[in-house]
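Participant: the sequence and its predicted three-dimensional model are supplied below.
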Amino acid sequence: MSIKSKSDHIYLDLKKRIYSEEFDHYQILPTEKELELAYNASRNTVRKAIRLLNIEGLVYSKTGSSNVVLRRVPITDELISTGNIMRPSKIKHNDIETVVLSFNQSTVNAKLANKSTFDEGESVFHAVRLRIIGGKPMMIDDSYFREEIVSGLNQKIASQSIYEYIQKTLGLKIIGSKMADRVVKAEKMDRDNLVLGDKNCIAQTQNWAYIDSGEIFEYTEIHFSPEFYVRTRFVPR
């Protein structure tokens, strides 16, 4: 388990207090000075926590004024909270089981090179994982990892947390992803493993993940059952 910074702890506590409607009467957070005293933290640490609340769409910081708590939109069937460079996307469910449908080492062909930005002919690990969420098969991760960067990857690691392995064991820093969402025709893999009912399509997210050298180390196509695909995002202006 990763060690959270003090700003992360403040952010998580304020988030919990916001969700408990503690600030709904006034719709503003305590002042930065009050938060510094309450959490025994520096101004910079408090501001980092508030910035995370802004990014998530929970708070709006008015320049030179207060931090306004935004009215919450009640979305009860949310599957994924969309992240960004400071906060990764997160599945909004605690009951997640990962089943590795296949794992092998392969070579990038022209078709994959075109989609992934990987060089044709280079070696990659190909992992296909089924995510069973709340007892329901909701999504498939069809992933390619560059062997040059993610060395030593195996099926056991793929059944647990590949990102934890990359960051803790390999010591690499993952900084974020570029994503593209679309609706595509269901493939045999989808029909065999996902709950599609009478639908012949799936929601698909393409994901290109970066380390801090600027290199893309992963290309994944995430396949979602349309019935369960609800992704939220907050877009600041």
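Facilitator: All right, it came through fine.

Participant: make it CA atoms for all contacts and neighbour counts henceforth
Facilitator: OK.

Participant: element containing residue 191?
Facilitator: Using DSSP states H and E, residue 191 maps to helix 188-193.

Participant: and that helix, what's buried?
Facilitator: Residues of helix 188-193 classed as buried: 190-191, 193 (neighbour count, 16 or more other CA atoms under 10 Å).

Participant: can I get those in TSV including distance to residue 97?
Facilitator: Shown next, in TSV, are the buried residues of helix 188-193 (distance: CA to CA, whole Å):
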residue	distance to residue 97
190	17
191	19
193	14
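
Participant: helices or strands up against the next helix or strand after the helix holding residue 191?
Facilitator: On the C-terminal side of helix 188-193, the nearest following helix or strand under DSSP H and E is strand 201-211. Strand 201-211 sits against strand 174-185, strand 216-224, with contacts defined as 3 or more CA pairs under 8 Å, 6 or more residues apart in numbering; DSSP states H and E.

Participant: and of those strands, who's closest to residue 76?
Facilitator: strand 216-224 (17.9 Å; CA to CA).

Participant: just want the most central residue of this protein.
Facilitator: With distances taken as CA atoms, centre = their mean, residue 89 lies nearest the centre of the chain, 1.8 Å away.

Participant: which residues are in contact with that one?
Facilitator: 80-83 (CA atoms under 8 Å, 6 or more residues apart in numbering).

Participant: so of those, which ones are in strands?
Facilitator: Residues of those located in strands (DSSP state E): 80-81.

Participant: give me the PyMOL select line for the contacts of residue 89, limited to the buried ones.
Facilitator: In PyMOL, this line selects whichever of the contacts of residue 89 come out buried by 16+ other CA under 10 Å:
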select buried, resi 80+81+82+83
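
Participant: another one to put next to it:
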Amino acid sequence: MKQTRNVTIMHENKFINIYQDLSSKIRRAILPAGQLLPSENELGDQYRASRETIRKALALLSRNGYIQKIQGKGSVVLDVSRFDFPVSGLTSFRELAEHTGEQWKTTVRQLILMKPDKKLQQLMNLEEDQNLWKVIRSRTVGGETVILDKDFLLLDTVPMLTADICEHSLYDYIENELNLKIGFAKKQITVEEANEEDRQYLTLSTVSSVVVVRSLVYLDNTQLFQFTESRHRADKFRFVDFARREHL
């Protein structure tokens, strides 16, 4: 009985193994963007799998953004060399990282209390004696550090922070522990030359520019509580949005 159960589990998980093999080949450009995958029958012969198993693997590849199924043509390999970063949404990094399907690591580089400088006073409409949390975190995937996040949060709104909280998710802590509701953000996106701090923390090699997303974040009662500056290695991200034309 035990042997039969093990065989059944291996059979049920076979489409996962096929998915992992194909997704790995796509990430490593063994199957380059724009190329058609072999047909379902050819993949079935290659992996010694049923057509149903192949279809499950292809469905998972499609759902995770590795391929696009085109009727009458087949499955086309998509460009996965860049991570999609939504422009209009207000999503925590942890939520975005989970969507990529990759293993990300967050490292807290700095966590201190500070007084705002002139720039922050102006940006956040602060008094010079107000206290802020300053949090610097780097984000690493595939052995490369590709994001540097700098957050400034009002102590009056967020009275306590720890490195563990910052490593996990600020927004999860704010919403589920402090029971505050994050409402909206005003964003500015620019492309800038990498600065000394970028070169210190990011894996840049020959890359000399970063995409910088600066956001003023408000609670749902319109109270401004955070300024964040998220610096992304320019060759690793694709900034996307969904737009619908309004018909008058």
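Facilitator: The structure has been received and is ready for your questions. Note that this is a predicted model, so its numbers are computed, not measured.

Participant: quick one: TM-score?
Facilitator: Comparison of the two superposed chains (TM-score structural alignment, normalised by the length of structure 1) gives a TM-score of 0.64, and 176 aligned residues with a CA RMSD of 3.0 Å.

Participant: distance of the residue nearest to the centre of structure 1 from residue 124 of structure 1?
Facilitator: 24 Å (CA to CA, to the nearest Å).

Participant: same check, this time on residue 236 of structure 1
Facilitator: For residue 236 of structure 1, the distance to residue 124 of structure 1 equals 37 Å [CA to CA].

Participant: who has more neighbours, these two?
Facilitator: Ranked by neighbour count (other CA atoms under 10 Å), residue 236 of structure 1 and residue 124 place residue 124 first, with 24 against 9.

Participant: structure 1: strands as residue ranges?
Facilitator: 59-61, 67-69, 80-81, 90-91, 96-107, 123-133, 136-146, 174-185, 201-211, 216-224, 231-232.

Participant: switch those strands over to a markdown table; also include distance to residue 113 of structure 1.
Facilitator: Below are those laid out as a markdown table (distance: least, CA to CA, whole Å):
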| stretch | distance to residue 113 of structure 1 |
| --- | --- |
| strand 59-61 | 41 |
| strand 67-69 | 45 |
| strand 80-81 | 28 |
| strand 90-91 | 27 |
| strand 96-107 | 10 |
| strand 123-133 | 11 |
| strand 136-146 | 11 |
| strand 174-185 | 16 |
| strand 201-211 | 12 |
| strand 216-224 | 10 |
| strand 231-232 | 28 |
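
Participant: nearest to residue 23 of structure 1, out of the ones you listed?
Facilitator: strand 67-69 (7.3 Å).

Participant: what range in structure 2 does that closest one sit on?
Facilitator: Following TM-score structural alignment, strand 67-69 of structure 1 has no partner segment in structure 2.

Participant: what packs against that strand?
Facilitator: Right, strand 67-69 of structure 1 is packed against strand 59-61 by 3+ CA pairs under 8 Å, 6+ apart.

Participant: try it again with 10 Å
Facilitator: helix 43-55, strand 59-61 (3 or more CA pairs under 10 Å, 6 or more residues apart in numbering; DSSP states H and E).

Participant: in structure 2, what residues pair with the longest one?
Facilitator: This means helix 43-55 of structure 1. Using TM-score structural alignment, helix 43-55 of structure 1 pairs with nothing in structure 2.

Participant: quick one: contacts of that helix?
Facilitator: 5-15, 18, 29, 32-33, 35-37, 39-40, 56-61, 67-70, 83-84, 86-87, 233-236 (CA atoms under 10 Å, 6 or more residues apart in numbering).

Participant: show me those residues that map onto helices.
Facilitator: 6-15, 18, 32-33, 35-37, 39 (DSSP state H).

Participant: so who does the equivalent of residue 197 of structure 1 over in structure 2 touch?
Facilitator: Using TM-score structural alignment as the criterion, residue 197 of structure 1 maps onto residue 205 of structure 2. Residue 205 of structure 2 makes contact with residue 199 under the criterion CA under 10 Å, 6+ apart.

Participant: give the contact list for residue 139 of structure 2.
Facilitator: Per CA under 10 Å, 6+ apart, neighbours of residue 139 of structure 2: 93, 97, 104-108, 145-149, 167, 201-202, 232.

Participant: list just the nearest of these to residue 224 of structure 2.
Facilitator: residue 149 (18.4 Å).

Participant: for that closest one, which non-adjacent residue is spatially closest?
Facilitator: Closest residue to residue 149 of structure 2 apart from its sequence neighbours, by CA to CA, 6 or more residues apart in numbering: residue 230 at 4.4 Å.

Participant: to which residue of structure 1 is the one you found aligned?
Facilitator: By TM-score structural alignment, residue 230 of structure 2 lines up with residue 222 in structure 1.

Participant: burial count for that match?
Facilitator: For residue 222 of structure 1, using other CA under 10 Å, the count is 20.

Participant: coming back round to it: how distant is the helix holding residue 191 of structure 1 from the center of its chain?
Facilitator: Here helix 188-193 of structure 1 shows a centroid-to-chain-centroid distance of 24 Å under the convention CA atoms, centre = their mean, to the nearest Å.
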